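Participant: build the 3D model from these lines:
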Amino acid sequence: MFLPLMFPDRTGSVFGSEFPELYDRMYLCVCRTRRDSDGAAQYGIYDAPVTPFNSPVATLDYGAGGALGTVMFVGPGGSPRTHEMSSFLTVVGGPRHRKFTASDEKEYIWGWRTNTQDSLEEWTCVNSNGDTVAWYALGVPGEVYETSSGCAFGVEEQYPHLAVEFLASLLIMRYLATLNT
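Facilitator: Take a look at the predicted model:
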């Protein structure tokens, strides 16, 4: 049995936060790196212990007025892979269910679900077998946390090499949800 990577989300914001893994196995950070007067913006995802803080491992570029733009991942050796967000995450079964192909050439699907019994809402990412590989749980309404938003991002331990891709695709999913698209 494996211990998943657990990242408390410090702010809960789509536009910037820190994700320190509970057992110090990773430390991901999302920061705005540019904002233009027309509303276009760029956000970098940093893997703090692995790369210098000025070298993002992924970049999210949004267009003017908040339009979708591109997502770029920097692979081993610095080789970038750039995708149009609209074609990187394609709709399957409704706007809050989208699939993408990760660097391992496998397909993953993010979906939104509400657990009414426990009053929880979360995003889940599954592989082609339907196994959960990553998730994002929203904090419990009304609960206050000292060093966290109460939200948490998780990645199954077999997938640490895809944690950045899961986080980037999750941020785009959450961004689309704020736009109700």
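Participant: CA atoms for contacts and neighbours, from now on please.
Facilitator: Fine.
Participant: how far away from the center of its chain is the longest helix anywhere in the chain?
Facilitator: Assignment by DSSP state H gives helix 163-178 as the longest helix of the chain. Computed by Cα atoms, centre = their mean, to the nearest Å, the chain-centroid distance of helix 163-178 equals 4 Å.
Participant: what packs against that helix?
Facilitator: strand 41-47, strand 58-62 (3 or more Cα pairs under 8 Å, 6 or more residues apart in numbering; DSSP states H and E).
Participant: another one to check against the first:
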Amino acid sequence: MQIHSLKAIPITLEDRTAAITNTDFDDMYDRVFFQVVRNPGDTTTKIYEMHVRASRYRNAVPVRGEPVITLDFQPNETLGTISFWKHQNCMPMNQFLRKMSFFGSSLMRKFTASDGREYKWSYRSLEEQEWTCSTADDSYLVAHYDLKPPEMPIYDVSGNKLIIYPHFAHITADVLASLLIMRHISQFNL
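Facilitator: Okay, here's the model as predicted:
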């Protein structure tokens, strides 16, 4: 029997609801957990890094502490600002997540992560991937987001997942926040 290090296994975050405002992202190997919270009638989405599987405590215990990232949308759901609690940094979302070209698709954008490197998201650019994140020069696949196929039965998991490859695990929160903004752009046709 061969034992593999968990560091070599991709972060596989199950997206419990596939909603962009209230969901949990729990790693299947219990390495990292995020809870995405937006109160009814509010335009602020907060991303919390949890110490335990977020979905177990969603309705039982209120979220405590500061969110790692806050997404403040405008009242009409257009892009607002993104705030990084750890880095004490706030910037406009359209500056954080920039279109690839002036006349290019709104569903293909690039961002600079907390490691200082540039990455890009694209919508349905690879088969079986709803969203694909790669390095800006397309030399590495960073992450992808997949929705459960409609014909797949639901058991104890949602089937929706964000997979982040091991070399990019250090930017998991950046990837998650940028994905939520990309999905927001798609949902509201921005």
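Participant: the longest helix of structure 1 vs strand 41-47, what angle?
Facilitator: Computed by axes from the mean of the first three to the mean of the last three Cα atoms, to 10 degrees, the angle separating helix 163-178 of structure 1 from strand 41-47 equals 150 degrees.
Participant: what's the matching range in structure 2 for helix 163-178 of structure 1?
Facilitator: Under TM-score structural alignment, the alignment places helix 163-178 of structure 1 onto residues 172-187 of structure 2.
Participant: cool, and stretch 8-15 of structure 1?
Facilitator: Residue span in structure 2 matched to stretch 8-15 of structure 1, by TM-score structural alignment: 14-21.
Participant: tell me the buried residues in that stretch?
Facilitator: For stretch 14-21 of structure 2, the neighbour count (16 or more other Cα atoms under 10 Å) marks Glu14, Asp15, Arg16, Ala18, Ile20, Thr21 as buried.
Participant: between the two ends of that stretch, how far is it?
Facilitator: 15 Å (Cα to Cα, to the nearest Å).
Participant: hey, where'd the strands end up in structure 1?
Facilitator: Ranges of strands in structure 1, per DSSP state E, are 5-9, 17-20, 27-35, 41-47, 58-62, 70-74, 80-84, 90-91, 97-101, 107-115, 120-126, 132-137, 151-155.
Participant: nearest to Tyr145 of structure 1, of the ones you listed?
Facilitator: Of all the strands of structure 1, strand 151-155 sits nearest to Tyr145 of structure 1, with 9.8 Å by Cα to Cα.
Participant: shouldn't Leu5 of structure 1 be in contact with Glu157?
Facilitator: Yes. Counting by Cα atoms under 8 Å, Glu157 is a contact partner of Leu5 of structure 1 at 5.8 Å.
Participant: look at these two and report which has more neighbours.
Facilitator: More crowded of Leu5 of structure 1 and Glu157, by other Cα atoms under 10 Å: Leu5, with 22 against 16.
Participant: from Thr116 of structure 1, how far out is the closest residue to that one other than its chain neighbours?
Facilitator: Distances taken as Cα to Cα, 6 or more residues apart in numbering place Val155 nearest to Leu5 of structure 1, at 5.0 Å, with adjacent residues excluded. Relative to Thr116 of structure 1, Val155 of structure 1 is positioned 23 Å away (Cα to Cα).
Participant: in terms of packing, which of those two has more residues around it?
Facilitator: For Val155 of structure 1 and Thr116, the more surrounded residue by other Cα under 10 Å is Val155, and the numbers stand at 24 against 8.
Participant: need the max-distance pair from the buried residues of stretch 14-21 of structure 2.
Facilitator: Maximum pairwise distance among these (Cα to Cα): 15.0 Å, between Glu14 and Thr21.
Participant: just tell me what Pro150 of structure 2 corresponds to in structure 1.
Facilitator: Residue correspondence to structure 1 (TM-score structural alignment): Pro150 of structure 2 is matched to Pro141.
Participant: gap between its match and Cys151 of structure 1?
Facilitator: Taking Cα to Cα, one finds Pro141 of structure 1 at 10 Å from Cys151 of structure 1.
Participant: so which of these two has more stuff around it?
Facilitator: Cys151 (19 against 9).
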